[in-house]
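Here is a sequence with its predicted model. Questions after.
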Amino acid sequence: MAETTETTAVYVADVEEFTKGIPKEIFVNGESIAFFKTNSDKIRAIRNSCPHKGGPLSQGIVSGDYVFCPLHDWKISTVDGKAQAPDVGCTHSYSVQVEGSSVYIQI
């Protein structure tokens, strides 16, 4: 029998609580998640931990679709959580939905 993974949409904030280019840390079910509002007004979410040494990505500098880890300057994609080559690693990325002015994350 195949294992199934069930996800739940969890409300995290209203859209106006996010600022373009400034990461925001939000705890969801006890896990620290870094949220990013892009220049095109998309909201993205990845685990708030760099795959290198666990640096807090919500304290990094955002450039386009990437955040630079504040510890060792690794460049991490806010789209899929992957480190940019030549660095190797990945942090978990989350699906985000915006319904009206409410932001939800799939856990």
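On my side now, so go ahead.

From here on, just use CA atoms for contacts and neighbour counts.
Noted.

Could you report the distance from D87 to I22?
23 Å (C-alpha to C-alpha, to the nearest Å).

swap in R47?
Between R47 and I22 the computed distance is 16 Å (C-alpha to C-alpha).

P70: how many residues sit nearby?
16 (other C-alpha atoms under 10 Å).

more neighbours, D87 and I22?
Taking other C-alpha under 10 Å, D87 and I22 do not tie; I22 has more neighbours (17 against 13).

What segments of this protein are strands?
9-14, 24-28, 31-37, 43-47, 61-63, 66-68, 75-77, 93-94, 96-99, 102-106 (DSSP state E).

Next up, a structure to set beside the first:
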Amino acid sequence: MQTTTQEYAVGTVEEFLLQIGRVVTTGETELAIFRTSDGAVYALENRSPHPKGGPLAEGIVSGYYLYDPLYDWKIDLRSGEVQSPDHGKVKVYPVILDGGMVKVSL
């Protein structure tokens, strides 16, 4: 089975404030997009891996980590892995920076 990916333009780099999450919907997927203090951009599914769920876009960013706004779980923006002592994983999506435009590959 072949998997097809599609790139979605979600805005310009300047539209994503440093360390502030933003919700973007592409197709049927709701993303939480973050720009770290060094200018890197990350896209995650906007759903907490906690059993009770919840949004991630309102979380606090520190370095390359996102702190879940409801449960304070520490999540690596690069891999989606929840850090110990908690466990779980958030789906992450590749981000392409193309001449100031932010594109997400789904």
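Great, that's in hand. Computed from a prediction, not measured in an experiment: that's the story for all the values here.

TM-score for these two?
Once superposed, chain against chain, the TM-score is 0.94 (TM-score structural alignment, normalised by the length of the second structure); 105 aligned residues with a C-alpha RMSD of 0.9 Å.

between the strands of the first structure, which gets nearest to A83 of the first structure?
strand 75-77 (4.5 Å; C-alpha to C-alpha).

packing partners for that closest one?
On a contact count with 3 or more C-alpha pairs under 8 Å, 6 or more residues apart in numbering; DSSP states H and E, strand 75-77 of the first structure meets strand 66-68.

Onto which residues of the second structure does the strand it packs on map?
Taken onto the second structure by TM-score structural alignment, strand 66-68 of the first structure occupies residues 65-67 there.

hmm, who's touching the matching stretch?
Stretch 65-67 of the second structure is contacted by residues 59-61, 73-77 when judged by C-alpha atoms under 8 Å, 6 or more residues apart in numbering.

once aligned to the first structure, how far is that stretch on average?
Here stretch 65-67 of the second structure, set against the first structure after superposition, deviates by a mean of 1.0 Å using mean C-alpha distance after the TM-score superposition for the first structure.

Pull the distance from that stretch to the chain's centre.
Distance, stretch centre to chain centre, for stretch 65-67 of the second structure: 10 Å (C-alpha atoms, centre = their mean, to the nearest Å).

hang on, the earlier thing: for the strands of the first structure, could you give me JSON lines that also reports distance to K53 of the first structure?
Below are the strands of the first structure laid out as JSON lines (distance: least, C-alpha to C-alpha, whole Å):
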{"stretch": "strand 9-14", "distance to K53 of the first structure": "26"}
{"stretch": "strand 24-28", "distance to K53 of the first structure": "18"}
{"stretch": "strand 31-37", "distance to K53 of the first structure": "15"}
{"stretch": "strand 43-47", "distance to K53 of the first structure": "13"}
{"stretch": "strand 61-63", "distance to K53 of the first structure": "17"}
{"stretch": "strand 66-68", "distance to K53 of the first structure": "13"}
{"stretch": "strand 75-77", "distance to K53 of the first structure": "13"}
{"stretch": "strand 93-94", "distance to K53 of the first structure": "17"}
{"stretch": "strand 96-99", "distance to K53 of the first structure": "25"}
{"stretch": "strand 102-106", "distance to K53 of the first structure": "25"}
